[in-house]
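A.B. asks: here are the coordinates; sequence isn't available:
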């Protein structure tokens, strides 16, 4: 599951409607458009994954890029497990 939540904790969008299987070393990309403002400044994703066993540890990372006038910016952040 890949769910996108607003600053207030409200579900904005569910990105998956059915289970998918990724092969080893595969990648998924999801884009939140620049004009999207429903998430607010504290928007977040909750991602649920299942592996063959407990040794499977996915790498989950978000990348933000943008620009204002002639200035550009970019940053990335790693996902944090929520138990």
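C.D. replies: Arrived safely. In this text the structure is predicted, and so the values were computed from the model without any measurement.
A.B. asks: contacts, neighbours, all on C-alpha from now
C.D. replies: Will do.
A.B. asks: tell me the secondary structure for residue 32?
C.D. replies: coil (DSSP: H, G, I helix; E, B strand; the rest coil).
A.B. asks: ok, residue 76 next?
C.D. replies: Assigned with three-state DSSP, residue 76 falls in the strand class.
A.B. asks: burial count for it?
C.D. replies: 10 (other C-alpha atoms under 10 Å).
A.B. asks: who touches the most centrally placed residue in the chain in this structure?
C.D. replies: Most central in the chain under C-alpha atoms, centre = their mean is residue 45, positioned 4.8 Å from the mean C-alpha point. For residue 45, the contact set (C-alpha atoms under 8 Å, 6 or more residues apart in numbering) comprises 2-5.
A.B. asks: can you show me the strands along the chain?
C.D. replies: Remark: strands assigned in the chain by DSSP state E are 2-5, 11-14, 44-47, 61-68, 71-78.
A.B. asks: dropping in the other structure now:
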């Protein structure tokens, strides 16, 4: 049974992704999870797990081959929901198939385990919505960890 579960776990990432139901949009507010640190390992004598600090890169990728859009806001929040900073001083235009990114340093643990970005964008007409996600990473010495966190459109 263990071998079957292990085989299944190894094969699932190789399967083709199912197509999403993507609808054109003229703008969205997108929530994106961030992991500025994660708990891991066993609990110590005080009942606390070990903490691993991660860097996080927010990627905003225009998937529309014909039209651009404007990123109007990129806010970074901590676990308690307190806004830590706004990354966009003035609206930034992204052309067709263009991308931009925003970075939270490895040493910045202010966000906590429940940190998040809220990204707002708008277009002049309905377009293919962008892909907005974070890449959370740790690369030091022989140890490395990297994973993505997809954004999800929310109702504001």
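C.D. replies: Received, thanks. Here the structure is a predicted model, which means the values were calculated and not measured.
A.B. asks: and the TM-score between these chains?
C.D. replies: Once superposed, the chains reach a TM-score of 0.91 (TM-score structural alignment, normalised by the length of structure 1), with 83 aligned residues with a C-alpha RMSD of 1.3 Å.
A.B. asks: before we move on, back to that, now the strands of structure 1 as a markdown table including distance to residue 55 of structure 1?
C.D. replies: Compiled in a markdown table, the strands of structure 1 are given as follows (distance: least, C-alpha to C-alpha, whole Å):
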| stretch | distance to residue 55 of structure 1 |
| --- | --- |
| strand 2-5 | 21 |
| strand 11-14 | 27 |
| strand 44-47 | 17 |
| strand 61-68 | 19 |
| strand 71-78 | 19 |
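A.B. asks: picking up where we left off before, alignment lookup: the residue nearest to the centre of structure 1 to structure 2.
C.D. replies: Structural alignment (TM-score structural alignment) places residue 45 of structure 1 against residue 117 in structure 2.
A.B. asks: in structure 2, which spans are helices?
C.D. replies: With helices called from DSSP state H, structure 2 shows them at 2-11.
A.B. asks: how close does the match of residue 45 of structure 1 get to residue 86 of structure 2?
C.D. replies: 9 Å (C-alpha to C-alpha, to the nearest Å).
A.B. asks: now for the two: what residues contact both?
C.D. replies: Joint contacts of residue 117 of structure 2 and residue 86 (C-alpha under 8 Å, 6+ apart) are 74-76.
A.B. asks: now the buried members of those residues.
C.D. replies: With burial judged by 16 or more other C-alpha atoms under 10 Å, the buried subset of those is 74-76.
A.B. asks: of all the residues you listed, which comes closest to residue 55 of structure 2?
C.D. replies: residue 76 (13.5 Å; C-alpha to C-alpha).
A.B. asks: which one is the closest one nearest to, not counting chain neighbours?
C.D. replies: Of all residues not flanking residue 76 of structure 2 in the chain, residue 117 sits nearest, at 4.6 Å (C-alpha to C-alpha, 6 or more residues apart in numbering).
A.B. asks: where's the one you found relative to residue 141 of structure 2, distance?
C.D. replies: For residue 117 of structure 2, the distance to residue 141 of structure 2 (C-alpha to C-alpha) stands at 29 Å.
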